[in-house]
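**Student:** Sequence first, then the predicted structure, then my questions.
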Amino acid sequence: MTRMATMRLDTFMTALGLENVDFLKVDAQGLDLEVVRSAGDRLNDIARVQLEATTAPYRQYEGAPGKSVIVDFMESKGFRLGREESQSHGQEANLTFLRS
């Protein structure tokens, strides 16, 4: 196992002095929603978010949430699903959310 230093997204945005983010793309091998959650209240400062979701009947990554969990969370934060692109022979999808 390789250990990597990590940083919450809200901390990263503040450290760089980012007031707003036009587009955030996340590909974190099943931890995409956790990365987005780490934005905390700074999620309000992001206009569009793209992340991956498993759409296969089984989970590719242990503990990874399904598409419906991701969509519910993003809608609760004021986003709507704008686009869904299937990939990996229908096992995953890139979900692009737009601020409502």
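**Tutor:** Cool, the structure landed. Numbering: from 1, shown residues only.
**Student:** make it CA atoms for all contacts and neighbour counts henceforth
**Tutor:** Noted.
**Student:** Now do Leu51 against Thr96, distance only.
**Tutor:** Using CA to CA, to the nearest Å, Leu51 is found at 7 Å from Thr96.
**Student:** How about Val49?
**Tutor:** Val49 is 6 Å from Thr96, where distance means CA to CA.
**Student:** again, but for Asp27
**Tutor:** 12 Å.
**Student:** try it against this one:
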Amino acid sequence: MSQIVIEVGANKGTDTVKFLDAGDIVYAFEPTPELILELKNKFKQYSNYKPVNLAVDTVNGWSWFNIAGQHDWGCSSLHDFNPNIHAEWTERPDFKFTDRCQVQTIRLDDFMTLYGIQTVDYLWVDAQGNDFRVLQSLGQKIFLVKAGRCEAADTVNLYTNVDNTKESIGSWLENQGFEICVDCYNGKEADIHFLRR
């Protein structure tokens, strides 16, 4: 039986393809205009691929989206870079924005209601500083999520004026009934794996 996967921050589909090949139904959010076109073309043969050209946030509406159009475009964000980022993370020249555009934002609980999604087997969040807000946007529907993974700040806050630390996210997830495992893989960021107790 197909599982329901929600991927927030699909980027170039590196993780997406693993879920698609497993037969999962994948709702893949990617707000970057150039990348959503690339993704639609790349996965057009998959009937289980559901691209979503929206950003996820705690408020439905419109927001400025900063595009980092170099390397793999993976640093694009609703948030501004930490002004000291190049001093705190010296080996990453791609930490700069090349453009910005207006994007529509949606809460995940509202998205699930619109699409009649009753359960989420796996939630994969890589939302560049907005991961905690993505989780919070589930509201009470967080209890319909079985497992997932999200990115968090470890020793360096990549973006400014947003709380996306592993401590805040981890504590919140535990309070929502998840067991967590934190993987501090590069000394600056962390992946938080979570599983419903």
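**Tutor:** In hand now; what should we look at? Keep in mind it's a predicted model, so treat the numbers as computed, not measured.
**Student:** picking up where we left off before, shared neighbours of Asp27 and Thr96 of structure 1, which are they?
**Tutor:** Leu51 (CA atoms under 8 Å, 6 or more residues apart in numbering).
**Student:** and these two? which has more neighbours close in?
**Tutor:** For Asp27 of structure 1 and Thr96, the more surrounded residue by other CA atoms under 10 Å is Thr96, and the numbers stand at 20 against 14.
**Student:** where along structure 2 do the helices fall?
**Tutor:** Ranges of helices in structure 2, per DSSP state H, are 16-21, 33-42, 85-88, 108-115, 131-136, 166-175.
**Student:** elements contacting the first one?
**Tutor:** Meaning helix 16-21 of structure 2. strand 25-29 (3 or more CA pairs under 8 Å, 6 or more residues apart in numbering; DSSP states H and E).
**Student:** Report the aligned residue range of structure 1 for the strand it packs on.
**Tutor:** On structure 1, no counterpart of strand 25-29 of structure 2 exists by TM-score structural alignment.
**Student:** In structure 2, what residue spans correspond to strands?
**Tutor:** 4-8, 25-29, 49-52, 55-56, 61-67, 99-106, 122-125, 147-153, 178-183, 189-196 (DSSP state E).
**Student:** right, so those strands: which one is the most enclosed?
**Tutor:** Of all the strands of structure 2, strand 55-56 has the most neighbours on average by mean count of other CA atoms under 10 Å, namely a mean of 28.
**Student:** residues in structure 1 matched by that strand, start to end?
**Tutor:** So strand 55-56 of structure 2 is aligned with nothing, judged by TM-score structural alignment.
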